[in-house]
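In: Build the 3D model from these lines:
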Amino acid sequence: MARGVGSWHKARTAHPIRDRPMTPHLLLINPNSNAATTAMMQDIVQRAAGGRIAIEAVTAPDGPPMITTPAALQAAATGVVEMGRAHGPGCRGIIVGAFGDPGRETLAAAVTVPVAGLCAASMQAAAAGGRRFAVATVTPDLIASIAEAAERLGLAGQFAGTRCSTTDPLALAADPDALTRTLAELTQTAIAEDGAQAVIIGGGPLGQAAEQLAPRFAVPVLAPLTCALEQLLARPDVAG
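Out: Sure thing, here's the model as predicted:
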């Protein structure tokens, strides 16, 4: 199916990307097809940004409602690049809103604005100061991909591994209380058994749970969406 610009789902407006006003903004791309997830992620990032910059968001027009396998991650990359290349005037940077960072490197090479991925940004933040870090998530089929990302980033020596639920990811995502409870248990295990000095809640759709868990632990519990935002805003060409 052709992916025309006008067919993409916008979280809060029906206009195509090219018709956006020139107000400085970051573009948040949701590589999955769940518009509710897009709205949730946009709200999290906008609240974290405060008055520093506006956040626009787009949703993939097709594909799964949640990316849970390497095949789905790979398939999402094309749409990410297409949506990112169509960014409108005023775009200062792009956030790829899936933990596997699908299409991030290709998109970064194709546009003139910086591109941040949830996985890369959060791993770099978690590893700051030489900390040992782990990932808590709910997508077991992506465990190997997460380890490969740490290797690519040169952080394998600090990576304590991934703690993951065996419950169906879509079922957990549909039950916010169970999701938060499960991720809390995984985070505690990563700290107690793996020696993690920081824990990443690995997934864009897990953003609300990450916010709730952060105050509960003595070590940093990182929300990838916020990490990606702060990575971009630290750049003078974005924040200026």
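In: C-alpha from now on. contacts and neighbour counts both.
Out: Noted.
In: And the helices in this protein?
Out: In the chain, the segments counted as helices under DSSP state H are 35-49, 70-85, 104-110, 118-126, 143-152, 169-173, 176-194, 207-213, 224-233, 236-239.
In: Residues contacting the fourth one, please?
Out: With C-alpha atoms under 8 Å, 6 or more residues apart in numbering as the contact definition, helix 118-126 has outside contacts at 95-101, 132-133, 146, 149-150, 153, 155, 198-200, 202-204, 220, 222-225, 227-228, 231.
In: Okay, and which of those residues map to strands?
Out: 95-96, 133, 198-200, 222 (DSSP state E).
In: out of these, which are buried?
Out: Buried members of the ones in strands among the contacts of helix 118-126, counted by 16 or more other C-alpha atoms under 10 Å: 95-96, 133, 198-200, 222.
In: one more to line up against the first:
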Amino acid sequence: MTRITVVNPNTSAELTAAITTAAQAVAPLGVEIHGAQPDVGVPSVESHTEEQFAAVGVLELVRRHDAVTDAFVVACFGDTGVAAAREVASGPVIGMTEAALQTACLVAERFAVITLPPRTAAHSHRVVHALGLGHRCVVSAVDTGVADLLDGSTHLLETFATAAWAAREQDGAEAIVLGCAGLADLVEPLSETVGMPVIDGVAAAVGLASSLLAMGVGTSRAQTFAPMTVPALRLAEGIA
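Out: Down below sits the predicted model:
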């Protein structure tokens, strides 16, 4: 049995449970999904400061679960701690943002990220531009917080539909990327409402991680993600 650990960088057990359930729903046969969140950290990642604390939690969880995990999915829009986690993890580490954007490229010429809350749009822009997709992707945000997603997100359907229609009419968007890990239950109703593909990054990341494992492809150790030196590893262990 192949095991993928879905890392929620914030401390919300409720959000971890919801993300894990959504990931299990799309996992291929023979892939086991486990969810995890830090013991100590921040309840949501809605600022640059919170993102830095959350990144430490991601590293700690990767170190803790690495021996029993074939691949990791980081379930935070902005791909919090992903690059560092790739240096530490034995297997592939997939960020939900990169996975969602790359998936959108396969189904639409232009697409839009709808994230939340507005101040986190910078996190989305960072990944969009790192992938060189600024010419194909626009980013917008709705004024709600991650805490509003603990009991699901379908109550935000109208809000997201309005943002999606605006992206379609004003920016030529042909697909929508949901910019938070707690929005999976919006995929089907939003797609039906706006008549466009809607992509959940956690689902995309689980699919990509499963494919990499099936192909036997892991993180390159040639240079950028080469194993850490002994002093750096000791520092990471001390921080985590």
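In: quick revisit: okay, the buried ones among the ones in strands among the contacts of helix 118-126 of the first structure in CSV with distance to residue 24 of the first structure next?
Out: Shown next, in CSV, are these (distance: C-alpha to C-alpha, whole Å):
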residue, distance to residue 24 of the first structure
95, 14
96, 18
133, 34
198, 32
199, 32
200, 29
222, 26
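In: Residue 161 of the first structure: which of those is nearest?
Out: Checking these against residue 161 of the first structure with C-alpha to C-alpha, the nearest one is residue 133 at 7.7 Å.
In: Quick one: map the closest one onto the second structure.
Out: Aligned by TM-score structural alignment, residue 133 of the first structure pairs with residue 111 of the second structure.
In: OK, contacts around its match?
Out: So residue 111 of the second structure contacts 104, 136-138, 172-177 (C-alpha under 8 Å, 6+ apart).
In: Which one of those is nearest to residue 63 of the second structure?
Out: residue 177 (29.7 Å).
In: Next up, the contacts around the counterpart of that closest one in the first structure.
Out: Using TM-score structural alignment, the partner of residue 177 of the second structure in the first structure is residue 200. By C-alpha under 8 Å, 6+ apart, the contact set of residue 200 of the first structure is 122-123, 126, 133-136, 221-224.
In: Excluding chain neighbours, what is closest to residue 196 of the second structure?
Out: With sequence-adjacent residues excluded and distances taken as C-alpha to C-alpha, 6 or more residues apart in numbering, residue 196 of the second structure is closest to residue 175, at 5.3 Å.
In: Now do the contacts for the one you found.
Out: Residues in contact with residue 175 of the second structure (C-alpha under 8 Å, 6+ apart) are 104, 107-108, 110-112, 196-199.
In: Repeat that for residue 107 of the second structure.
Out: For residue 107 of the second structure, the contact set (C-alpha under 8 Å, 6+ apart) comprises 175, 197.
In: Likewise for residue 154 of the second structure?
Out: 185-186.
In: cool, and residue 202 of the first structure?
Out: 99, 119, 135-138, 223-224.
In: if I look at the residue nearest in space to the middle of the second structure, how far off is residue 170 of the second structure?
Out: The centroid of the second structure falls nearest to residue 96 when counting by C-alpha atoms, centre = their mean (2.4 Å). Going from residue 96 of the second structure to residue 170 of the second structure by C-alpha to C-alpha, to the nearest Å gives 26 Å.
In: next one: residue 59 of the second structure
Out: Taking C-alpha to C-alpha as the measure, residue 59 of the second structure falls 40 Å from residue 170 of the second structure.
In: Looking at the two, which one has more neighbours?
Out: Taking neighbours as other C-alpha atoms under 10 Å, residue 59 of the second structure and residue 170 compare with residue 59 leading, 26 against 9.
In: and the spatially closest residue to that one that is not a sequence neighbour, how many neighbours does it have?
Out: Excluding the flanking residues, the one nearest residue 59 of the second structure by C-alpha to C-alpha, 6+ apart is residue 85, at 5.7 Å. Around residue 85 of the second structure there are 26 other residues, counting by other C-alpha under 10 Å.
In: swap in residue 48 of the first structure?
Out: Residue 48 of the first structure has 15 neighbours, counted by other C-alpha under 10 Å.
In: Looking at the second structure, name the residue matched to it.
Out: Alignment note: residue 48 of the first structure maps to residue 26 in the second structure; criterion TM-score structural alignment.
In: and if you look at residue 113 of the first structure?
Out: In the second structure, the residue equivalent to residue 113 of the first structure is residue 91, according to TM-score structural alignment.
In: Ok, residue 226 of the first structure next?
Out: So, by TM-score structural alignment, residue 226 of the first structure is matched to residue 203.
In: Hmm, its match is touching residue 22, no?
Out: Yes. Using C-alpha atoms under 8 Å, residue 203 of the second structure is in contact with residue 22, at 7.2 Å.
In: Look at the two and report which has more neighbours.
Out: residue 203 (24 against 21).
In: Tell me who's in contact with the closest residue in space to that one that isn't next to it in sequence.
Out: Spatially, and ignoring its direct neighbours in sequence, residue 203 of the second structure is nearest to residue 23 (5.7 Å; C-alpha to C-alpha, 6+ apart). If you count contacts by C-alpha under 8 Å, 6+ apart, residue 23 of the second structure has them with 6, 33, 202-203, 206.
In: lining up those with the first structure, which overlap?
Out: Retained in the first structure by both residues aligned by TM-score structural alignment, their matches' C-alpha atoms under 8 Å are the following of the contacts of residue 23 of the second structure: 33, 202-203, 206.
In: With distance to residue 152 of the second structure added, can I get the residues you listed in a markdown table?
Out: Below are these laid out as a markdown table (distance: C-alpha to C-alpha, whole Å):
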| residue | distance to residue 152 of the second structure |
| --- | --- |
| 33 | 20 |
| 202 | 15 |
| 203 | 16 |
| 206 | 20 |
